[in-house]
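Q: here's my sequence, what's the structure:
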Amino acid sequence: MSLKIGMVFADLPQEGKKPGGVSVVIHELANALVRAKNFVRIYTYSSKPHDALYEVVNLKPLINMKLSRRLFLPFQLIFLDYQDLDLLHLHGEDWAYLKRDIPTIRTFHGCSLNEAQFADNLKSKFIFKVYHYLEILARKLANLSVGIGDDTVALLDVKHIIYNGYTKALYYPPQHKANKPTAIVIGTLQGRKQSILAIELLLKIKKEIPELVIHAVVDQPYNHPDVNNWIGVSSEKLAQLTRDSWIGVSTTLYEGFGIYYLEWMASGTIPVTFENVGIKNLIKNYQAGIFCEDTNDMYHKVLSILQNSSSRIAYSRNAITASKSLSWDGIAEEYIKFYSQLM
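A: Below you'll find the predicted structure:
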């Protein structure tokens, strides 16, 4: 059954800019749905990505992007024309869409209560706490709700979980990893991602393992001669860096899912992180990565895994196994099953 699916989201991935995680998810899912012979239209403030297989309808932001997304997009959503569509797959900013003449499915890409817990200022904490109640309203308004991690079940009473996916053409186990010990860090230096901690931890480890190569895919350069900064890299280059790396190190305070963990796993790159990510059960169940209590614990565990080839091989194999069923084409098929329930 071929379906006509609509989506609404403020921004989509753009060349030369580091995209948000949800933007990437929506883009990849939409492409996978089109490959599965469905029609997808996305209403957005962004221009159409160069590799998009779906249709884009451009909306005009009324002020700046951030304010338009939070204040105006929920109301713009009400007045869009969906008459030729079978259903809407919503990903946020839908709390004002009260009267719905079309079936809707809502994916929750995390939970605002968790965002509030780790926000770095009182204003953000307050906004996220308010958004939690809007998320609950959005769940009630949708015909069907899906979460991408365990926190959405616990905090939003979402009944179904569908993990995010990865692009098989980019993320796969290489024939050989880099010759030298190599680690990758992904995310903004400051804020919730706090990648600066991961980089500084790896620089400390480099004193013990001088040949360690450090790749930092960040929003701004970390000024140190031993850090390879990668800013605004293409998806192909990012995938190459991921495939080459032995481990991926993350000191993020919170991730609703953490798609880069899945991309690491699919590439046989071992995630080393804190136990605060939506994908934690997948990692735990398959012993596909290493969880740490704090940065001191992380230092010792990173040092150990880099120096122990047998453990590294075991974790890498487990990571590849855990990720096998989670390609974007497979995730699209999971969503199509839910779409069919709404028809």
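Q: from here on, just use CA atoms for contacts and neighbour counts.
A: Fine.
Q: can you give me the helices in this structure?
A: For the chain, applying DSSP state H gives helices covering 21-35, 65-67, 73-76, 112-118, 122-141, 150-156, 195-206, 235-244, 259-266, 280-286, 295-307, 309-323, 328-342.
Q: buried stuff in the fourth one?
A: Going back to what we said before, that points to helix 112-118. Residues 112-116, 118 are the ones in helix 112-118 that count as buried (16 or more other Cα atoms under 10 Å).
Q: in CSV: those residues, plus distance to residue 288.
A: Output for these, formatted as CSV (distance: Cα to Cα, whole Å):
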residue, distance to residue 288
112, 27
113, 27
114, 24
115, 25
116, 28
118, 25
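Q: any idea which of the helices of the chain is most buried?
A: Highest mean neighbour count of the helices of the chain: helix 259-266, a mean of 27 (counted as mean count of other Cα atoms under 10 Å).
Q: counting by contacts, list what it packs against.
A: In terms of contacts (3 or more Cα pairs under 8 Å, 6 or more residues apart in numbering; DSSP states H and E), helix 259-266 is packed against helix 235-244, strand 247-249, strand 270-274, helix 309-323.
Q: now tabulate these in JSON lines and tack on distance to residue 280.
A: Formatted as JSON lines, the helices and strands packed on helix 259-266 follow (distance: least, Cα to Cα, whole Å):
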{"stretch": "helix 235-244", "distance to residue 280": "19"}
{"stretch": "strand 247-249", "distance to residue 280": "14"}
{"stretch": "strand 270-274", "distance to residue 280": "9"}
{"stretch": "helix 309-323", "distance to residue 280": "12"}
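Q: which one of these lies nearest to residue 103?
A: Residue 103 lies closest, by Cα to Cα, to one member of these: helix 309-323, at 31.0 Å.
Q: centre of the chain to the closest one, how far?
A: Distance, stretch centre to chain centre, for helix 309-323: 22 Å (Cα atoms, centre = their mean, to the nearest Å).
Q: next: stretch 235-254.
A: 13 Å.
Q: what does that stretch contact?
A: Identification of contacts with stretch 235-254 by Cα atoms under 8 Å, 6 or more residues apart in numbering yields 114-115, 118, 170-174, 176-178, 181-186, 192-195, 197-198, 215, 217, 261, 263-264, 267-274, 276-277, 295, 306.
Q: start and end of stretch 225-235, how far apart?
A: 24 Å (Cα to Cα, to the nearest Å).
Q: for the comparison step, fold the sequence that follows:
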Amino acid sequence: MENMETVPEFKLNRLRVAVIALEFISPRHRTGGVSHYNHRLCMKLAEMGCDVTAITMNAYSGELGYKLLPLFEDKEVTNRFVRYYMAPIKGRTIDFADYDLVISSGDDWAMRRSEKTWIRIMHGSAYREVQHNKKWLRKLNLSLLYVLELLSLRQSTVTLFNSKDTQTLYRSRLQDKVLHLPVDHQLFHPGEKAEDPAILFVGALDSRKRGRLLRDLFISEIKPKIPNAKLWMVCYPDEPHEGVTYYQSLSTEQLAELYRKAHIYCMPSTYEGFGLPYLEALASGTLVVSTPNPGAVEILGEGQYGVLASDEGLASALIDGLLSGDSFKDKVADGLEWARSHSWEAVASEYLSYCPQWKGAGAMETAGATQ
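A: Take a look at the predicted model:
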């Protein structure tokens, strides 16, 4: 047993942080960007000396480095209806009074608030999803989720929007503001490019990410002009084409390696609330080419840090980027510097700053000395 007199004050009073992360990583199937964000957030907070508990839908069999509180322990639940509606109701049984801070990435509308600080992170908007979705049943569900987002925001202590566009869709309070999402610079950093000119895409073929549009342009226009060009698609495999490679079930390290090796990152999405892959590409020293959408426009500084092209001009912009890479060195350098300002340390410290018990950098140093 440790001598209580020799234990630093911060260790005796570690911040207890609950992270509502119903969208969470899984070792058995591919998950979205928010799930990886939740995991990285928990890891970073734990590294900073916090006692972190992630509230998830399902249990996790691997080593995480923080605590897990699954809502469904007896079976794995992947149904979206359960996550959106049943899980938040089941979460009403959780008593948050034992935590110093609660950070939520969504699906928390029915959970009981305590008097502790409750931060709601808006990774995008269901309203924009309605505008860019073609399936009527999905539109109906998203419309209801938008109403629940409004309820969630009103209940939070502070809401942090991932972009200016997202903020415009909600009635902000004085304490609410835009806080860009961070990028992991230990994972995403510049490296040696592939020998053949390569374009990287991360997303889905037939969603608003429009992977199929990119692939069709590659086959019909880019490949004929640049015979050795490659298209790397991180998505579910589809019909084979020369020069096109599909990747599935990549680790974050493997994905980061593709970002470094690619000459261009392209995601011609119709809507991104933020577009973290754009930022990850910038941090990897890779030129970003995208069609205009709210996330791309904001992250790329309206074209200062990358190339914004219309649907009609996308193939030409990609060809130009592959053949004349030196012409875009300044954009790549500016983008790299811009990405460096989006660190996990800065964003996690921003979250913790809302907690009265947080002692800032001094607390971090004390925590580090005790580990």
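Q: give me the nearest residue to residue 279 of structure 2, chain neighbours excluded.
A: Distances taken as Cα to Cα, 6 or more residues apart in numbering place residue 339 nearest to residue 279 of structure 2, at 6.1 Å, with adjacent residues excluded.
Q: and the gap between that neighbour and residue 82 of structure 2?
A: Between residue 339 of structure 2 and residue 82 of structure 2 the computed distance is 36 Å (Cα to Cα).
Q: ok, now residue 114 of structure 2?
A: 24 Å.
Q: over to residue 218 of structure 2?
A: With Cα to Cα as the criterion, residue 218 of structure 2 and residue 82 of structure 2 are 39 Å apart.
Q: what's the answer for residue 104 of structure 2, then?
A: 17 Å.
Q: hang on, the earlier thing: which residue in structure 1 lines up with the residue nearest to residue 279 of structure 2?
A: Under the alignment by TM-score structural alignment, residue 339 of structure 2 pairs with residue 323 in structure 1.
Q: check residue 204 of structure 2 too.
A: Per TM-score structural alignment, residue 204 of structure 2 is aligned with residue 188.
Q: show me the contacts for that match.
A: For residue 188 of structure 1, the contacting residues are 194-195, 218-220, by Cα under 8 Å, 6+ apart.
Q: mapped onto structure 2, which of those residues hold?
A: Compared against structure 2 with both residues aligned by TM-score structural alignment, their matches' Cα atoms under 8 Å, these retain 194-195, 218-219.
Q: got a winner among those residues for most neighbours?
A: Within those, most neighbours by other Cα atoms under 10 Å means residue 195, with 26 neighbours.
Q: am I right that it is in contact with residue 186?
A: Yes: Residue 195 of structure 1 is in contact with residue 186 according to Cα atoms under 8 Å; the separation is 7.0 Å.
Q: spit out the residues that contact those two alike.
A: 218, 250.
Q: now which residue in structure 1 aligns to residue 266 of structure 2?
A: Match for residue 266 of structure 2 (TM-score structural alignment): residue 249.
Q: what about its match, how many residues nearby?
A: By the criterion of other Cα under 10 Å, residue 249 of structure 1 has 26 neighbours.
Q: and it, how close does it get to residue 295 of structure 1?
A: For residue 249 of structure 1, the distance to residue 295 of structure 1 - Cα to Cα - is 11 Å.
Q: now swap in residue 174 of structure 1 and tell me
A: According to Cα to Cα, residue 174 of structure 1 and residue 295 of structure 1 sit 29 Å apart.
Q: same check, this time on residue 212 of structure 1
A: 18 Å.
Q: could you do residue 144 of structure 1 as well?
A: For residue 144 of structure 1 relative to residue 295 of structure 1 (Cα to Cα), the value is 39 Å.
Q: residue 86 of structure 1 touches residue 1, doesn't it?
A: No: the pair residue 86 of structure 1 / residue 1 is not scored as a contact, 11.5 Å apart, by Cα under 8 Å.
Q: coming back round to it: so which of the buried residues of helix 112-118 of structure 1 comes closest to residue 6 of structure 1?
A: For the buried residues of helix 112-118 of structure 1, the nearest to residue 6 of structure 1 is residue 112 (24.2 Å; Cα to Cα).
Q: pretty sure that closest one contacts residue 131?
A: Yes: look at residue 112 of structure 1 against residue 131 with Cα under 8 Å: they come within range, at 6.2 Å.
Q: distance between the ends of stretch 242-258 of structure 2?
A: The straight-line separation of the ends of stretch 242-258 of structure 2 (Cα to Cα) is 19 Å.
Q: can you check stretch 206-220 of structure 1 too?
A: Using Cα to Cα, one end of stretch 206-220 of structure 1 lies 21 Å from the other.
Q: contact partners for residue 23 of structure 1?
A: When contacts are counted by Cα under 8 Å, 6+ apart, residue 23 of structure 1 touches 9, 11-13.
Q: right, and the pair among those with maximum separation?
A: Within the contacts of residue 23 of structure 1, 9 and 13 form the most distant pair, 11.3 Å apart (Cα to Cα).
Q: tell me where the stretch 51-200 of structure 2 has strands.
A: Ranges of strands in the stretch 51-200 of structure 2, per DSSP state E, counting those that start in this stretch, are 51-58, 67-72, 101-104, 117-122, 158-161, 177-178, 198-202.
Q: how far off helix 344-352 does the fourth one point, in degrees?
A: To tie it back to what came earlier, the one meant is strand 117-122 of structure 2. 130 degrees (axes from the mean of the first three to the mean of the last three Cα atoms, to 10 degrees).
Q: what's strand 117-122 of structure 2 packed up against?
A: Strand 117-122 of structure 2 packs on strand 101-104, strand 158-161, going by 3+ Cα pairs under 8 Å, 6+ apart.
Q: quick one: average offset of that strand versus structure 1, please.
A: Here strand 117-122 of structure 2, set against structure 1 after superposition, deviates by a mean of 1.1 Å using mean Cα distance after the TM-score superposition for structure 1.
Q: what does the shortest one give?
A: Strand 177-178 of structure 2, aligned to structure 1 and superposed, deviates on average by 1.3 Å (mean Cα distance after the TM-score superposition for structure 1).
Q: need the residues that contact that strand.
A: Under Cα under 8 Å, 6+ apart, the answer for strand 177-178 of structure 2 is 159-164, 167.
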